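> Quick one: sequence plus predicted model below, questions after.
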Amino acid sequence: MIEGRLSYNCNNDRYGLLVSDLWEYEGFHCGDPLEVKVDDKWIHTRIEMAWDEKGGHWYLVGTPYFDNLEYVCVRFKEDKDV
């Protein structure tokens, strides 16, 4: 598993994974599975986007994380083709 923190990549308008301030993965797509740390427990989730009159908002399904995902601790399988 690759573990790091989410950060918004303005080059591709997606959230990617930073490890030690370096891009480990430059941009997740809707539906990509992740695990996110909530209250010190790893929870299976996926990244999605909700739309309203103000535009798109990234969120992690089944978690409290919506819109601003900056610095959220996540991990995903290394062999995953994302």
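Cool, the structure landed. Note that this is a predicted model, so its numbers are computed, not measured.
> When you work out contacts or count neighbours from here on, use the C-alpha atoms and nothing else.
Noted.
> Nearest residue to Leu69 in space, please, no chain neighbours.
With sequence-adjacent residues excluded and distances taken as CA to CA, 6 or more residues apart in numbering, Leu69 is closest to Leu6, at 6.3 Å.
> List the contacts of the one you found.
The contact partners of Leu6, by CA atoms under 8 Å, 6 or more residues apart in numbering, come to 15-18, 69-74.
> Go again with 6 Å.
By CA atoms under 6 Å, 6 or more residues apart in numbering, the contact list for Leu6 reads 16-17, 70-72.
> Make a PyMOL selection of whichever of those residues turn out to be buried.
To isolate the buried ones among those in PyMOL, judged by 16 or more other CA atoms under 10 Å, type:
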select buried, resi 16+17
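> Check it against this one:
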Amino acid sequence: MSSSQGRIVMITGRLGYNPKTQRYGLLVADLWEHTGLHCGERLEIEVNGVWLKTRMEMNPKRQWYLTDTPYCGNLENIQARVSRTLQEAR
């Protein structure tokens, strides 16, 4: 029986609204790396050169916001990163 191992990496890009999913996703070089973040999904954003941990949420007014940050509503082009597990070949 083989065990699967993975390495966690951070994928860095910018937030952009994806009309197909009606969610904010992560764009890298204008390509979707993550097509749509869900409520409660964790990510990090860069503020003044510091990476802050946050979560994507939606308020009662149906506006997307990032927890523990002042960002609400228009989240376009905020520098962000998400973690990914890369499966390593054996």
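Now that the structure is in, tell me what you want to look at. All figures in this text were calculated on a predicted structure; none of them were measured in a lab.
> returning to that earlier point: helix or strand for the residue nearest to Leu69 of the first structure, which one?
strand 2-9 (DSSP states H and E).
> swap in Lys20 of the second structure?
Secondary structure (DSSP H and E) places Lys20 of the second structure outside all helices and strands.
> What is the neighbour count of it?
Neighbours of Lys20 of the second structure under the rule other CA atoms under 10 Å: 8.
> That one corresponds to which position in the first structure?
By TM-score structural alignment, Lys20 of the second structure lines up with Asn11 in the first structure.
> what do you get for Trp32 of the second structure?
Aligned counterpart of Trp32 of the second structure in the first structure: Trp23 (TM-score structural alignment).
> circling back: nearest to Gly31 of the first structure, of the contacts of Leu6 of the first structure?
The closest of the contacts of Leu6 of the first structure to Gly31 of the first structure turns out to be Gly16 (CA to CA; 13.7 Å).
> Distance of that closest one relative to Val72 of the first structure?
11 Å (CA to CA, to the nearest Å).
> can you check Leu34 of the first structure too?
12 Å.
> Pull the contacting residues for Arg81 of the second structure.
So Arg81 of the second structure contacts 11-12, 43-44 (CA under 6 Å, 6+ apart).
> again, but for Arg5 of the first structure
Neighbouring residues of Arg5 of the first structure by CA under 6 Å, 6+ apart: 17-18, 71-74.
> same question, Thr35 of the second structure
By CA under 6 Å, 6+ apart, the neighbours of Thr35 of the second structure are Gly25.
> go again using 10 Å as the cut-off
16-27 (CA atoms under 10 Å, 6 or more residues apart in numbering).
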